[in-house]
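K.L.:
Here is the input, now give the coordinates:
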Amino acid sequence: MYQLYELNHAAVQPFRAYADAIRLIYSNPLNPISHTAWGRSVAASAELFERTTRRYGKPTFGLTETVVDWKTVAVSEEVVWKRPFCNLIRFKRDLPAGRAADPKLLIVAPMSGHYATLLRGTVEAMLPYCDVYITDWADARMVPVTAGRFDLDDYIDYVIDMLHELGPDTHVVAVCQPSVPVLAAVSVMEARGDRMAPSTMTLMGGPIDTRRNPTAVNLLAEEKGTDWFRENVIMQVPWPNPGFMRDVYPGFLQLSGFMGMNLDRHIIAHKDFFMHLVKNDGDGVVKHREFYDEYLAVMDLTAEFYLQTVDTVFVRHLLPKGEMMHRGERVDPSAIRNVALFTVEGENDDISGLGQTKAAQDLCTNLPADMKAHYVQPKVGHYGVFNGSRFRAEIVPRMVDFIRSYGRENRVAAKPKAVRAAKT
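P.N.:
Predicted coordinates:
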């Protein structure tokens, strides 16, 4: 199927190029027809065809500045740690010499089909308050088979290595899928007495225990079982990609699944996009392009990581059952005694249902109650947990307050005020 997908994409290339040429001709202001409804309709049809048949490349973060201490400062990206399947990117802020350091924040982006740039809004919102780092996971089809395998155990090792790279008093945030491996990594570090364990751990919309309020995604995985996924969705990367012959879960399948869950919404969005183009409504056009340029850019996952995640998290629920293993070592969240825990959920989340992330609170049985906090953001779905206006206005202040209060230099005995007022 992957080879057929590549063949179809190549076959449509000439038609896509022709459609793009038509769009340029009929949207050129020097062409009198471009100022008519008919001309804009032709250009809109051509752009809609080109965009729906395009392969979207990896987006950029594009964050060049932020505001710190009420002053605009420049931001630049630098890779501070590198492995075959991940780069650790630091968003370096041009701060005055001698200024007190802000908390180090490691944002672990999901490896679930989209690039780390999906968290652009998350990074942007935290930049004024923290020294931000993010995991930039590699597209598996771009990694040669000579680089070896990458599974859930490797993911956990990567998180531990990155925390060691950043040093003590680091704060970690896991968005969605990485909530499980991050909780596992912190559990392992605490069990070992690792002094590089983070000061705080924030889990956002993650599938810690998918038996609680299961969603359609959870039910499908449990119904089909791991073998079904191995037989039906695992494919080999076709030539001439660098990862030729690597077994992967293709990104286009993941995207098809996500779009199928809300197909009517996507159809309406594209219909509205066409009408915005015809009516020359610039705001609606820009918003559509920005969202779908990111949403339609997908990456492949290694087969071993995908299948192990499905089996561990969604089929057998090993972490909440206390049966999850890492390199022969049992993952025991009760070993966590020093890492403050903040869990965040969305009221209308249709990917990780209410209660699934909060389950981490129950698993960390030896963590003092005053080092735990939970918040449910009303009126948001999965995406709204880490992006959007409500995220910036309601969730970010709580995250910042939690991080500052439980940093090792400023740790207090009670919950921060903002978090204490949160809905539980």
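K.L.:
Only C-alpha atoms from now on, for both contacts and neighbour counts.
P.N.:
OK.
K.L.:
buried residues in the longest helix anywhere in the chain?
P.N.:
Across the chain, the helix with the greatest residue count (assigned by DSSP state H) is helix 2-27. Buried positions in helix 2-27, judged by neighbour count with 16 or more other C-alpha atoms under 10 Å: 2, 16, 19, 20, 21, 22, 23, 24, 25, 26, 27.
K.L.:
so after it, what's the next helix or strand?
P.N.:
Using DSSP states H and E, the helix or strand that follows helix 2-27 in sequence is helix 37-52.
K.L.:
picking that back up, tell me the one among the buried residues of helix 2-27 nearest to residue 335.
P.N.:
The nearest member of the buried residues of helix 2-27 to residue 335, counting by C-alpha to C-alpha, is residue 2 at 43.3 Å.
K.L.:
want to put them side by side, so please do this one too:
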Amino acid sequence: MLYDAFEMQCDLAQQTRAWGRVLHQAVSPWAGLGEPVTWWSAGARMMMRTGLTFARPAYGIETVKVGNREVPVTEEPVLATPFGTLLRFRKDIDTEQPKVLVVAPLSGHFATLLRGTVRTLLPDHDVYITDWHNARDVPLSEGAFGFDDYVDHLMQFLRAMRGGGHVLAVCQPTVQALAAAAVMAEAKDAAVPRSMTLMAGPVDCRISPTSVNTLATSKPIAWFEKNLIATVPRRHKGAGRRVYPGFMQVSAFVAMNTKRHVQGHTDLFWHMANGETGKAEAIAGFYDEYFAVLDLAAEFYIETVKTVFQDYTLAKNELTYRGNPIDMRSVRRTALMTVEGERDDICAVGQTMAAHDLCTSLPPHMRSHHLQAGVGHYGVFSGRKWEGQTYPLVRNFIQSHD
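P.N.:
As a prediction, this is how the structure comes out:
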């Protein structure tokens, strides 16, 4: 019923977008007359933006500057499963560069949310990304996708990169990245990553709990199963699959910063009305990405909430994989860097750095930590401070362990 009610809202939003297009076409010939026509035009364009989208946006990275020349970038699927694709951003260069697997979170957004992270890495690295699929588009016959399946995918992807790779995990999958590194180390897997950079992730949520952490512990796991899990309607390929809908995750994030998002859309309207194209495009681009949502397989969501946010199994070094215990002390060949944001209100300072307390077999020269001043959660992996201050440290760390 929850998903069906949302589908009705989507149908209404589609009608609103259609009326917005009609209104925009009607007022466009008179745009040069100034107010109030420009207000009507801006209002029409805001109507055309109503609702969410459910298809992955384009990465839009066509070229990158390597050295003194612009080189073309081609998206190359390397390995695909029903739930995700290992996507390589292949560059037309002869120089061999460190291979980096960017591990994107499964938290209601597509991996394109890390487009800026990828763009920054590309000049110096051979970049791959975990391009996760929308669970509502995966037929029920393809089976389940849980916490261990995510770990499996990381290991499969690292092997498909043919060894010698590095991992850069952002937010939620820092936990799975640690698990994969430990499992591969115990198995003496040749594809074990040379380094892993963990950025703003919930390794130990007991440290300085945020509102996200408090919500996760305020209810029993049965409450999450009853109130946040829905069934995909018949109109989609994944009909019958149980999912945590992306629209609910994004709604929760919006509710955390309602004033900010209201102000963002107010600013967007006035930038449009005043002809401030550059400012309007910057805000519109952010929300185009922010409101592109994907559903999570229910088992992955529930297992993550219980394992990471309620039982703290990784933080206690009690995490298991396929029923077998994982010992983080087995990580000996994978160098570890952690990065946190001073103002992060999703993963607080100290939660990611806790990885160093688990990987105790690593010597000091294989460890690094960076606290980026003046940034919140998204500023850890995107924006000017990421590009100018954090990234040079990450680049040097990867290169020193390649």
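K.L.:
ok so, going back, distance to residue 289 of structure 1 for the buried residues of helix 2-27 of structure 1 - can I get that in TSV?
P.N.:
Compiled in TSV, the buried residues of helix 2-27 of structure 1 are given as follows (distance: C-alpha to C-alpha, whole Å):
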residue	distance to residue 289 of structure 1
2	26
16	17
19	17
20	15
21	18
22	19
23	15
24	17
25	20
26	19
27	16
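K.L.:
Tell me the residue in structure 1 aligned with residue 233 of structure 2.
P.N.:
Aligned counterpart of residue 233 of structure 2 in structure 1: residue 238 (TM-score structural alignment).
K.L.:
Correction: the previous question concerned residue 213 of structure 2.
P.N.:
Under the alignment defined by TM-score structural alignment, residue 213 of structure 2 is paired with residue 218 of structure 1.
K.L.:
Is its match in a helix, a strand, or coil?
P.N.:
In three-state terms, and counting by DSSP: H, G, I helix; E, B strand; the rest coil, residue 218 of structure 1 is helix.
K.L.:
okay but it is in contact with residue 313, surely?
P.N.:
No - under the contact definition of C-alpha atoms under 8 Å, residue 218 of structure 1 does not touch residue 313, with a separation of 9.3 Å.
K.L.:
Between the two, tell me which one has more neighbours.
P.N.:
Under the neighbour definition other C-alpha atoms under 10 Å, residue 218 of structure 1 and residue 313 were set side by side, and residue 313 has more, 25 against 22.
K.L.:
Alignment lookup: that one to structure 2.
P.N.:
Under the alignment (TM-score structural alignment), residue 313 of structure 1 maps onto residue 308.
K.L.:
now that match: how far from residue 319 of structure 2?
P.N.:
Look at residue 308 of structure 2 and residue 319 of structure 2: by C-alpha to C-alpha, to the nearest Å, they are 9 Å apart.
K.L.:
ditto for residue 273 of structure 2
P.N.:
Here residue 273 of structure 2 is placed at a distance of 54 Å from residue 319 of structure 2 (C-alpha to C-alpha).
K.L.:
Would you map the strands across the stretch 101-250 of structure 2?
P.N.:
126-132, 165-170, 195-199, 230-231, 242-244 (DSSP state E, counting those that start in this stretch).
K.L.:
Distance to residue 263 of structure 2 and mean neighbour count added to those strands, as CSV?
P.N.:
Supplementary listing: the strands of the stretch 101-250 of structure 2 in CSV, determined by distance: least, C-alpha to C-alpha, whole Å; neighbours: other C-alpha atoms under 10 Å:
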stretch, distance to residue 263 of structure 2, mean neighbour count
strand 126-132, 31, 24
strand 165-170, 27, 26
strand 195-199, 28, 27
strand 230-231, 31, 20
strand 242-244, 28, 26
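K.L.:
Just to check, residue 114 of structure 1 is in contact with residue 295?
P.N.:
Yes - in this structure, residue 114 of structure 1 sits in contact with residue 295. The criterion is C-alpha under 8 Å, and the distance is 7.4 Å.
K.L.:
Settle it for me: which of the two has more neighbours?
P.N.:
Relative neighbour count places residue 114 above the other of residue 114 of structure 1 and residue 295, with 24 against 19, counting by other C-alpha under 10 Å.
K.L.:
Need the overlap of contacts for residue 218 and residue 313 of structure 1.
P.N.:
Common neighbours of residue 218 of structure 1 and residue 313 are listed as residue 210 (criterion: C-alpha atoms under 8 Å, 6 or more residues apart in numbering).
K.L.:
contacting residues around the counterpart of residue 200 of structure 1 in structure 2?
P.N.:
In structure 2, the residue equivalent to residue 200 of structure 1 is residue 195, according to TM-score structural alignment. Contact criterion C-alpha under 8 Å, 6+ apart gives 165, 166, 167, 333, 334, 335, 336, 337, 398, 401, 402 as the residues in contact with residue 195 of structure 2.
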